[in-house]
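Asker: Curious how this folds, go ahead:
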Amino acid sequence: MTDSTYLVVGLGNPGPTYEATRHNVGFWAVADLVDRYGSSFSLNSRQRAEVATALVPGTSIRLVLARPTTFMNDSGSAVRSLATFHKVKPSHIVVIHDELDLDAGRLRVKLGGGDNGHNGLKSIRAHLGTGDFHRVRVGVGRPPGRQDAAAWVLAKMKPAELEEMRVDAAVAADAVELLVREGLVATQNRYNS
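Answerer: The predicted model follows:
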């Protein structure tokens, strides 16, 4: 492992049933990065993920870009396997995920913290034995009325909502690029408005 390798994991659920749901915004952000760098995913069944690698242009920064093929609640098994294989320490892991406590269109970047009820983060913390990894938190907002939070993040979005969420995923990809190039403080100053 070199300090210039980062593992960037987008959280989501595999399969067409979940493709157009808020819970999959992390998948879209990682796919955006893969497209930007002209890379492509390949299935790694041993690591339980779709994986691509890329060099950030103009740098020696290597990205391992991954979408777990597990369901959200078992994301940690894939993250641990990927981190072990690629020799990436927790401080060089970046997890992109949906965040109920931020309105849609908002984004926050942080290092460490709790899982805030997010089962994907809870699984990653359990498998890594630490919560000291970077999080790019993409706002999806709270459900309207008394709707259940799980039903909200797993509900298919209307086309206009889906288009807005895909823009938010692209912004999350921008934040990841800034984070690996310039560090946490610069990224927070730019995105944690």
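Asker: Could you use CA atoms for every contact and neighbour count after this?
Answerer: OK.
Asker: Tell me how many other residues crowd residue 151.
Answerer: Residue 151 has 11 neighbours, counted by other Cα atoms under 10 Å.
Asker: Could you do residue 159 as well?
Answerer: So residue 159, with other Cα under 10 Å, has 10 neighbours.
Asker: so residue 141 makes contact with residue 101?
Answerer: Yes. Using Cα atoms under 8 Å, residue 141 makes contact with residue 101 at a distance of 6.0 Å.
Asker: One more, so I can put them side by side:
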Amino acid sequence: MSYRLIVGLGNPGSEYKQTRHNIGFQVLDNFASKQGASAWSKNRNLKGDLSVFVPELDAKIYLLKPLTFMNESGVSIQKVCSYYRIPPEEVVVVYDEINLGLGEVKVSTSGGPGGHNGLSDIASRIKPTFTRFRIGIGQKTPKEMSLADYVLGKFSKEDEILISAFMERYLDCLDRLIREGADKAMIHINRKPKTKDREDGQL
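Answerer: This next block holds a predicted model:
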């Protein structure tokens, strides 16, 4: 099975840049740049920013950043899937995960939203058979802080440095997923990085 749509979740607007909830946007921006994808184009009908690239000897893959705000991410995804006739099984969604430590990545092809409103909305609008590419942002601290305040908060300077170090790992894992498919890629991706991995961001 090949993938035709890669989605990064986040909220539009400069005030949300560098927030934990926008790690999906951040990774997709870097992935588009690394792949030499087309410039981002705002599509008002499909309610998202779109880009496209063509892997070697393969069909084109669309990249999407929904502009419907996180809680209605599924609106844009549903429209894009319908317009380009892309089944849910050929969709990858990249998003933040509080139950994974910073720098960790996990891929799955099933599972509940785990309290993530963006995932809840997507699953309500298309079949929940899309592939989940979860990027760890760590547990909220202090525990008394509301989940909304935590995910909409910005990364600390120290965490930003770590995110930059881990970015190459995120991009390599996403590229591996696209090239190898979920079953094979998960063997390599779904492991915690070793100490050295955490320092230099490499697989």
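Asker: tm score of chain vs chain?
Answerer: Overlay of the two chains. TM-score (TM-score structural alignment, normalised by the length of the first structure): 0.92; 189 aligned residues with a Cα RMSD of 1.5 Å.
Asker: more crowded one of residue 141 and residue 101 of the first structure?
Answerer: With neighbours defined as other Cα under 10 Å, residue 141 of the first structure and residue 101 compare such that residue 141 has more, 19 against 14.
Asker: and that one, that's in a strand?
Answerer: No. Assigned with DSSP: H, G, I helix; E, B strand; the rest coil, residue 141 of the first structure falls outside any strand and is coil.
Asker: Can you tell me the closest non-neighbouring residue to it?
Answerer: Counting by Cα to Cα, 6 or more residues apart in numbering, residue 141 of the first structure lies nearest to residue 103, which is 4.1 Å off, once chain neighbours are set aside.
Asker: quick one: secondary structure of the one you found?
Answerer: The three-state assignment at residue 103 of the first structure reads coil, by three-state DSSP.
Asker: neighbours of it, just the number please.
Answerer: Count around residue 103 of the first structure with other Cα under 10 Å applied: 13.
Asker: Where do the helices of the first structure begin and end?
Answerer: With DSSP state H as the criterion, the first structure has helices at 25-36, 75-86, 119-128, 149-154, 159-182, 184-191.
Asker: how about the ones you listed, which one is nearest residue 68 of the first structure?
Answerer: helix 75-86 (5.8 Å; Cα to Cα).
Asker: packing partners for that closest one?
Answerer: Applying 3 or more Cα pairs under 8 Å, 6 or more residues apart in numbering; DSSP states H and E, we find helix 75-86 of the first structure packed against strand 5-10, strand 62-68, helix 119-128.
Asker: Residue 137 of the first structure versus the residue nearest to residue 141 of the first structure, what's the distance?
Answerer: Applying Cα to Cα, to the nearest Å, the value for residue 103 of the first structure to residue 137 of the first structure is 11 Å.
Asker: What of residue 114 of the first structure?
Answerer: For residue 114 of the first structure relative to residue 137 of the first structure (Cα to Cα), the value is 12 Å.
Asker: Check residue 154 of the first structure too.
Answerer: Distance from residue 154 of the first structure to residue 137 of the first structure, by Cα to Cα: 17 Å.
Asker: same check, this time on residue 20 of the first structure
Answerer: If you go by Cα to Cα, the gap between residue 20 of the first structure and residue 137 of the first structure works out to 18 Å.
Asker: And for residue 83 of the first structure?
Answerer: For residue 83 of the first structure relative to residue 137 of the first structure (Cα to Cα), the value is 20 Å.
Asker: hang on, the earlier thing: could you identify which of the helices of the first structure is most buried?
Answerer: Most buried of the helices of the first structure by mean neighbour count (mean count of other Cα atoms under 10 Å) is helix 25-36; its value is a mean of 24.
Asker: tell me the angle that helix makes with strand 5-10.
Answerer: 130 degrees (axes from the mean of the first three to the mean of the last three Cα atoms, to 10 degrees).
Asker: In the second structure, which residues correspond to helix 25-36 of the first structure?
Answerer: The aligned range for helix 25-36 of the first structure in the second structure is 23-34, by TM-score structural alignment.
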